[in-house]
Every structure is written in C-alpha cells, then in structure tokens.
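Colleague: A predicted structure for the sequence below; I have some questions about it.
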Amino acid sequence: MRVVVIGGTGLIGSKVVAWLEGRGHDAVVAAPSTGVNTITGKGLTEVARGADVLVDVSNSPSFADDDVLAFFRTSTANLIGAAQGSGIGHYVALSVVGADRAPDSGYLRAKAAQEQLIRDSRLHHSLVLATQFYEFAAGIADAATTDGVVRLPPGAVRPVAAADVADLVARTAVGPPLDGVVEIGGPEVFGLDTWIRTFLAAKGDPRTAVTDPRARYFGTVPDERTLVPGPGAVTGRVRLADWLAG
C-alpha cells in the first residue's frame, strides 16, 4: 500500500513512517524539507499521484490564534484538493480529543475547523483524536509559567505516549476508512495540574506548579470531560511512570 505521510519528519510522522515501512508498505515522507508545502500547494499533486492513503499529522509552525486557524484551513483545503484530484481512497488526519468542546482555545478551535473540512469533503476518511502527549509536558509547563510559577487548572486529562498515537494512526491508515472518529487516551487519568507537577518533579525542574481554577490551558479552562475521550476510546499501553523512567 502506498501511503503519503504529511508531516512525515515530525514526532508522530516519523514513527508512522517507520511502522509502515516495517510492515512492507510504501511510505512517502512529505514535508517542506522534502519539497512538499501544504500552504503553497507545492509538490502536493506530484506526491499524491498513485497513493492509496493520505495521512496528515502536520502541525502549524505558529500557535497564535489567527495563524493556526489560517494554517489548518489552508493546508487542509489544499490536501483535500490533492486527494480528490488523485483519487486517494482514504484520508487520515490526527486531531485532538475535545477540540469541539473548547471554543475558547484558538488552537483547538482550529483543529475543530480542520475536522469539519474533512467531514464536508465527502472523501472516505478517518479522524484519529488523541489526548495530550507525554512529550508535550515541557511545552505545556512553559506556556503556563509566569514569574517562575506554573499555573494550571485542575481539569482532567489522560495523557498518552506519542508512540501509542503513532501506532493507532498507522493501523488506521492501512485499514478500511472509518468515515468517522477513533479516540485514544493514556491508561491513567490525572488532573492537568497533577500531571505537569509530576513531570516537573521527575525532571528535577525547580519551578512550583500551582493549581489555579482560573488558569487557562491554551485559552480554555477545561473541566472534567473537556480533554478526556469518551467510552470506547483506545487505551494507550505506556503508563506515565514508565515513560518518565524511559
């Protein structure tokens, strides 16, 4: 099977490519560094030609509200056009659990817009919605730091290892289109504040993590269900303690 992986050099994309190649599939790495630009459209027609599946695990270079919305709208529209023009039979995209439940977050609002564009395209598709990656803990802490103090709301999260997410994305890509959604979260539930506090302690980071019910997580204040997958979600295998130890 020939699978084009948009964002194939990134955290998830590189793992998806390795999974596919390890099982005998023809994985095509598509990224600006390989001459494919989803914003300008450069290289899209060529890389999509002859492909069976298109996997989009790319991300915006800027998380500013207007920038990230423009990125996902433009990039997704161009990818849909390339998929339709080449006759690709399965469009797989990675998004975020709860994106449609957090309109105050510019990033999650943009991901929700991406999901809707794909649904409206009439392409056979699968949307893989993941919770926050363990690998994002440092960035989350940095974004929440003011004057050396990390302030985070206590809303529930089920963080997951990037390897588990990549595994599900790859398995979804080589399976039949869902024409719907599959969710994945980690095996444990934490408060967002507790997760980041645990991460900082494990890394020897001296910053204090404070629980603040008014603090925002990328623009939104999550509650106990905003960022948590629903019943029937796939459960990742890697526990937080094991990931930290590894």
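Modeller: Good, I have the coordinates.
Colleague: going forward, measure contacts and count neighbours with C-alpha atoms only.
Modeller: Fine.
Colleague: wait, doesn't Leu54 sit right on Gly87?
Modeller: No. The criterion here is CA atoms under 8 Å, and Leu54 misses it with Gly87 at 10.6 Å.
Colleague: so which of the two has more stuff around it?
Modeller: Each of Leu54 and Gly87 had its neighbours counted (other CA atoms under 10 Å), and the higher figure belongs to Leu54 (27 against 16).
Colleague: what secondary structure does the more buried one sit in?
Modeller: What DSSP: H, G, I helix; E, B strand; the rest coil gives for Leu54 is strand.
Colleague: buried residues in whichever helix in the chain runs longest, which are they?
Modeller: The longest helix of the chain (DSSP state H) is helix 65-86. The neighbour-count check on helix 65-86 (16 or more other CA atoms under 10 Å) flags 65, 68-69, 71-84, 86 as buried.
Colleague: show me what the helix or strand following that helix is packed against.
Modeller: Remark: after helix 65-86, the chain's next helix or strand is strand 90-96, criterion DSSP states H and E. Applying 3 or more CA pairs under 8 Å, 6 or more residues apart in numbering; DSSP states H and E, we find strand 90-96 packed against strand 53-56, helix 106-120, strand 125-130, helix 162-173.
Colleague: the structure to be compared is supplied as follows:
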Amino acid sequence: MKIVVIGGTGLIGSKTVAILHQAGHEVLAASPSSGINSYTGEGLREAMAGAQVVIDLANAPSWAPSEVLDFFQTTSRNILAAEAEAGVQHHLALSIAGTDRMPDNGYFLAKVAQEQAIVASGIPYTIVRATQFMEFLGGIAAAGVDGDVIRLAPGQFQPIAADDVAASVAAVAQAAPINGIVEIAGPERAPLNEFIARYLKAVGDERTVVRDTEARYFGGRVEELSLVPMGEARLGSINLDAWLRRAQASA
C-alpha cells in the first residue's frame, strides 16, 4: 500500500515512516525539503498519485493565531484537493486532545478548523487526537515562567511519548477509516503543575512550580479536563520514568 506522510521528516513523521516501512508499505515522507510543500501545493499532485492513504502530520511554523489558522486552512485545502483528484481512500490527521475545549488558544482553534475541513471534504477519514507530547514538557515549563517560579494551572494532564504517538498513528493508518475521532494519551494522569514539577525534579531543575488556577496554557484558560480525553482513549505504554530513561540514554 502506498502511504504519503505529510510532515514525514518531523518528530512524529520520521517515527511513523519507519514503522510503516518496516510493515512493508511504500511510504513517501513528504516535506518541503523533498519538494513537496503542503502550504504552497508544490508537488502534492505528483506525490499522491497511486496513494491509498495520506497521513497529515504537518505542523505550523508559527503560534501567532492568524498565521497558524491560515496555515492549517491552506494546507488542508491543498492536501484534500490533491487527495480527491488522486482517489485517496483514507485521510488521517493528527490533532490535539481537547482542541475543541479551549477556544482562547489560537493553535487549538486552528486545529478545529482543520478538523472541520476534513469532515466536510467527503474523503473517508480518521482524526487522531493526542494529548501533549512528553518531548514538549520542557517547553511547557518554559511557557509558565514568571520571574523565579513557574506558574501552571492544576487541570488534568496526561502526556504521551512520541514513540507511542507514532505507533498509534501507524496502526490507524493501516486500518479502515472510521469517519470519526480516535483519542490517544499517555498511561499516567495528574494535575499539570504536579506533572511538570515531577519532570523538572527528574532533570535536575530546581525551580519551584506554583499551582495557579489563573495560569494560561499558551493563551488558553485551563479547566479540569481541558487537556485530556473526555472518554475512552488508547493509552501508550511509555510512562514518564521510562521516557526519561530513554531520553537520557540517547543524549
């Protein structure tokens, strides 16, 4: 089966491509460096010729609300049009758990627009909504810095390792489209402030994490269940301790 992976050289894309190659599929890792640009449309028609499945893992280069919205609307329009022309049988997109529950977060709002375009396209699809990646824990901590402390909301948090994300995406890509949403998350759930405090302690960062119900998450207000699946989810197998061991071993 030919599978095109948009964003195939990124964090999740490169891992997904490797899994699908190992499973015996013909996999095209599409990226601007390979002459395939989902934003401009360059190379999309040629890339999708003969493809049965397209996985959209493209990530916006900016977090500015207007720019990220433009990115996902434009790339979705270009990708879906090329898929329709090529007769693609399954469109899979990676989205974010809770993306429809934080309307004051510009990135989440843009992902909602992406999902809406997919649903309206008429192409069979599956949307995989993942919780935040463990690889982003340091960045999440940095976003909460306030002087010499880190202020984070206590909403529930259930991060997932990139390896588990890629495994789930690859599995969904090899299955029939469900025309719906699959949610995936890590195996451990705890308040965001507590999870980040645990992470910082493990990496030797002595800064204090302060529980602050008014702290924003990249501009969005965090309620109790803003960042986690609301119902049943597929859980990864890599917990924080295991992920830290892997990260330290590869450093």
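Modeller: On my side now, so go ahead. From a predicted model like this one, the values you see are computed outputs, not experimental measurements.
Colleague: and of the helices and strands packed on strand 90-96 of structure 1, who's closest to Leu200 of structure 1?
Modeller: Among those, helix 162-173 comes nearest to Leu200 of structure 1, with 18.7 Å by CA to CA.
Colleague: what residues in structure 2 pair up with that closest one?
Modeller: Aligned by TM-score structural alignment, helix 162-173 of structure 1 corresponds to residues 162-173 of structure 2.
Colleague: with structure 1 overlaid, how far apart is the matching stretch on average?
Modeller: Following superposition, stretch 162-173 of structure 2 is found to deviate from structure 1 by 0.7 Å on average (mean CA distance after the TM-score superposition for structure 1).
Colleague: so Lys42 of structure 1, which state does it fall into?
Modeller: What three-state DSSP gives for Lys42 of structure 1 is coil.
Colleague: gap between it and Gly89 of structure 1?
Modeller: 21 Å (CA to CA, to the nearest Å).
Colleague: now swap in Arg119 of structure 1 and tell me
Modeller: According to CA to CA, Arg119 of structure 1 and Gly89 of structure 1 sit 14 Å apart.
Colleague: re earlier: go through the match of helix 162-173 of structure 1 and flag the buried ones.
Modeller: For stretch 162-173 of structure 2, burial by neighbour count (16+ other CA under 10 Å) applies to Ala162, Asp163, Asp164, Val165, Ala166, Ala167, Ser168, Val169, Ala170, Val172, Ala173.
Colleague: I figured the first one was touching Gly10, is that so?
Modeller: No. Taking contact to mean CA under 8 Å, the distance of 10.8 Å between Ala162 of structure 2 and Gly10 leaves them out of contact.
Colleague: ok so, going back, out of the helices and strands packed on strand 90-96 of structure 1, nearest to Pro153 of structure 1?
Modeller: Set against Pro153 of structure 1 and scored by CA to CA, these come closest in helix 106-120, at 16.7 Å.
Colleague: mean per-residue distance, the closest one versus structure 2.
Modeller: Looks like 0.6 Å for helix 106-120 of structure 1 (mean CA distance after the TM-score superposition for structure 1).
Colleague: what about the counterpart of Tyr199 of structure 2 in structure 1, which helix or strand?
Modeller: Superposed on structure 1 with TM-score structural alignment, Tyr199 of structure 2 falls opposite Phe199. In the assignment (DSSP H and E), Phe199 of structure 1 maps to helix 192-202.
Colleague: same question, Gly50 of structure 1
Modeller: Using DSSP H and E, Gly50 of structure 1 sits within no helix or strand.
Colleague: so what's it closest to, chain neighbours aside?
Modeller: Leaving aside its chain neighbours, Gly50 of structure 1 sits nearest to Ser86 (7.0 Å; criterion: CA to CA, 6 or more residues apart in numbering).
Colleague: what residues are up against that neighbour?
Modeller: Thr45, Ala48, Arg49, Gly50, Ala51 (CA atoms under 8 Å, 6 or more residues apart in numbering).
Colleague: how about the residues you listed in CSV, adding distance to Leu94 of structure 1 and neighbour count?
Modeller: Below are these laid out as CSV (distance: CA to CA, whole Å; neighbours: other CA atoms under 10 Å):
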residue, distance to Leu94 of structure 1, neighbour count
Thr45, 21, 17
Ala48, 18, 25
Arg49, 22, 16
Gly50, 22, 14
Ala51, 19, 21
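Colleague: which one of these sits closest to Val210 of structure 1?
Modeller: Within the contacts of Ser86 of structure 1, the smallest distance to Val210 of structure 1 is 47.5 Å, found for Ala48 (CA to CA).
Colleague: so the closest one sits right up against Arg2, yeah?
Modeller: No. Contact between Ala48 of structure 1 and Arg2 fails when scored by CA under 8 Å: they sit 9.6 Å apart.
Colleague: now for the two: what residues contact both?
Modeller: Residues touching both Ala48 of structure 1 and Arg2 (CA under 8 Å, 6+ apart): none.
Colleague: who's in contact with stretch 9-19 of structure 1?
Modeller: 5-8, 27-31, 57-58, 162-163, 165-167, 169-170.
Colleague: tell me, how many residues neighbour the counterpart of Gly236 of structure 1 in structure 2?
Modeller: In structure 2, the residue paired with Gly236 of structure 1 according to TM-score structural alignment is Gly236. By other CA under 10 Å, 20 other residues sit near Gly236 of structure 2.
Colleague: just Asp205 of structure 1 next, same as before
Modeller: Asp205 of structure 1 has 11 neighbouring residues, counting by other CA under 10 Å.
Colleague: helix/strand/coil for it?
Modeller: Look at Asp205 of structure 1: counting by three-state DSSP, its state is coil.
Colleague: so how far is Phe199 of structure 1 from it?
Modeller: Taking CA to CA as the measure, Asp205 of structure 1 and Phe199 of structure 1 are separated by 8 Å.
Colleague: just say helix, strand or coil for Arg151 of structure 1.
Modeller: Secondary structure, three-state DSSP: Arg151 of structure 1 is strand.
Colleague: so who does it touch?
Modeller: Contact partners of Arg151 of structure 1, counting by CA under 8 Å, 6+ apart, are Ala144, Thr145, Asp193, Ala209, Val210, Thr211, Asp212, Ala215.
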